[in-house]
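missing the sequence, but the structure's below:
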């Protein structure tokens, strides 16, 4: 059996979503899959992949334009392979406490692409995050890194199990 090739693409503004994508890629590789992690802007053709995991950062309730454009650019081919979507964003522990439903734009992509599932992971805004909003949030004590690495890895292993199970 040939090794399945999985694309993990992400739309990230300041690196937190990129970090989640890298973690997913590492976990998929641990499970024996050939995982490639790329910025969504760099993905013009998904035909060389057996499956795709596409993630985007959430800002003010909107999914990353980079991730959205990647989905739209590749819609025809994404509909014909297994796809999972993720979002990163809440800068609090809400993603740990309950499953957060996808925002409207992501829900539309889920349906349009026939994606298998969606997960929302906590985001990260720290003193190293650029921008005025980030500085104000950190100064106000509302920053932090809310990415749960174990939860990200578990979801990636769940994807691996789905891809390697006999169908």
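That came through, no problem. Everything numeric in this text was worked out from a predicted model, so none of it was measured.

drop to CA atoms for contacts and neighbour counts, all remaining ones
Will do.

so residue 28 sits right up against residue 156, yeah?
Yes. Counting by Cα atoms under 8 Å, residue 28 does reach residue 156; the two are 6.1 Å apart.

Please give me every residue in contact with the residue nearest the centre of the chain.
With distances taken as Cα atoms, centre = their mean, residue 55 lies nearest the centre of the chain, 2.5 Å away. Listed by Cα atoms under 8 Å, 6 or more residues apart in numbering, the contact set of residue 55 reads 8, 9, 10, 11, 17, 21, 67, 85, 86, 87, 88.

The structure to be compared is supplied as follows:
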């Protein structure tokens, strides 16, 4: 089974989460790859898709949004999960953070099976006016590799249990286990 993990990432933290997810899925026996949206020409070659985006002022990264809109029809025909990264504190590890309204609307458009929000990362030497200003008080790495691994293993379990064909499968649940 071939799985795509694609992401919109400004400073690399979300890209690194996608890379971890691909490694975990490969360890679980899947053919998984992490790729930026602009490197994906045809979603139909994948059996499942995970789309992630960094959150900036409660907005998902524009490349993640653009990917979903561009591949809307194809995404509807396969299992899809979303993830967000961005809280610059430990809140994502303390409690479940629901998707933003923007992400929730995209989930509804493609029939996404679930969503998870993970902590973000901001380097102390971040470039750009806003990022640099935020880094003064919020620099750090709040990504939790164990939590990310558990979530993506839950996705892998759902895929194994559901079997094929994907479209309309009642065996797939809305939320993957945490």
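Here it is on my side, so go on. Just so you know, these numbers come straight off a predicted model, no measurement behind them.

And the TM-score between these chains?
Remark: TM-score between the superposed chains equals 0.93 [TM-score structural alignment, normalised by the length of the first structure]; 163 aligned residues with a Cα RMSD of 1.1 Å.

Does the residue nearest to the centre of the first structure lie in a helix or a strand, and which?
Using DSSP states H and E, the element containing residue 55 of the first structure is strand 51-59.

residue range for the helix or strand following that strand in the second structure?
Per DSSP H and E, the first helix or strand lying C-terminal to strand 51-59 of the first structure is strand 62-63. Using TM-score structural alignment, strand 62-63 of the first structure corresponds to residues 59-60 of the second structure.

ok, average deviation of the matching stretch from the first structure?
Superposed on the first structure, stretch 59-60 of the second structure shows a mean distance of 0.4 Å to its aligned residues (mean Cα distance after the TM-score superposition for the first structure).

what does that stretch rub up against?
With Cα under 8 Å, 6+ apart as the criterion, stretch 59-60 of the second structure contacts 8, 53, 54, 84, 100, 102, 103.

Which stretches in the first structure count as helices?
16-30, 65-73, 75-78, 94-97, 104-113, 132-139, 149-164 (DSSP state H).

In the first structure, which residues correspond to stretch 140-148 of the second structure?
Counting by TM-score structural alignment, stretch 140-148 of the second structure sits on residues 144-152 of the first structure.

do the same with stretch 11-31 of the second structure
So stretch 11-31 of the second structure sits over residues 14-34 in the first structure, by TM-score structural alignment.

Of all the residues in the matching stretch, which ones are buried?
15-29, 31, 33-34 (16 or more other Cα atoms under 10 Å).

re the thing from before, among the helices of the first structure, which is nearest residue 48 of the first structure?
Among those, the nearest to residue 48 of the first structure by Cα to Cα is helix 75-78 (10.1 Å).
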